[in-house]
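Asks: with the input below, show me the fold.
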Amino acid sequence: MSDMPKLLIALGVILIVVGVIWMIGGRWLPFGRLPGDIVVEKENMRFYFPIVTCIIVSVVLSLIGFVVNRFFK
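Replies: Sure thing, here's the model as predicted:
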């Protein structure tokens, strides 16, 4: 069996776990409302750019990729 099906299954399980944690802990996890996220509200417009949230998600995904890469070598 090649490594690609194992990788896809592992990524699917990780996504399911993250989704369940986000669904259950969504009230307590401040993702999307972190200090540093840019929110501009005018009378008829709202601009929202979660830059700090994007950085944290990027770091976490990079760490997961590093661990998966080490695991499959």
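Asks: drop to CA atoms for contacts and neighbour counts, all remaining ones
Replies: Noted.
Asks: starting at the chain centroid, how far to the lengthiest helix in the chain?
Replies: Within the chain, and with DSSP state H defining each element, the longest helix by residue count is helix 3-25. The offset between the C-alpha centroid of helix 3-25 and the centroid of the whole chain comes to 11 Å, using C-alpha atoms, centre = their mean, to the nearest Å.
Asks: another sequence for comparison is provided below:
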Amino acid sequence: MTEFSKLFITIGIIFIVIGVISAAFGKLPGDFSFKKGNVTFYFPLMTSIVVSIVLSLLFYVFGKIR
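Replies: Predicted coordinates for the structure are as follows:
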């Protein structure tokens, strides 16, 4: 396996873990949704922050390993 294929496998696993966590916990307390008529606007602020922190930590760890 090349480094490139290992990177794609790792990214895929990260997305699967994020999907499972998101499905398990649903909407986080900092996520906003506004509904007016038949228009709904959803802004996942807290989810974005959590995903950003997790990805930053993972990339930091993988950077230190190399």
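Asks: ok, back up a step: next helix or strand past the longest helix of the first structure?
Replies: strand 38-41 (DSSP states H and E).
Asks: so how far does that following strand sit from its counterpart in the second structure?
Replies: Mean deviation of strand 38-41 of the first structure from its aligned counterpart in the second structure after superposition (mean C-alpha distance after the TM-score superposition for the first structure): 0.5 Å.
Asks: same for that strand, what does it pack against?
Replies: Secondary-structure packing of strand 38-41 of the first structure (3 or more C-alpha pairs under 8 Å, 6 or more residues apart in numbering; DSSP states H and E): strand 46-49.
Asks: equivalent range in the second structure for the strand it packs on?
Replies: Counting by TM-score structural alignment, strand 46-49 of the first structure falls onto residues 40-43 of the second structure.
Asks: how much does that stretch stray from the first structure?
Replies: Stretch 40-43 of the second structure versus its aligned partner: 0.5 Å mean (mean C-alpha distance after the TM-score superposition for the first structure).
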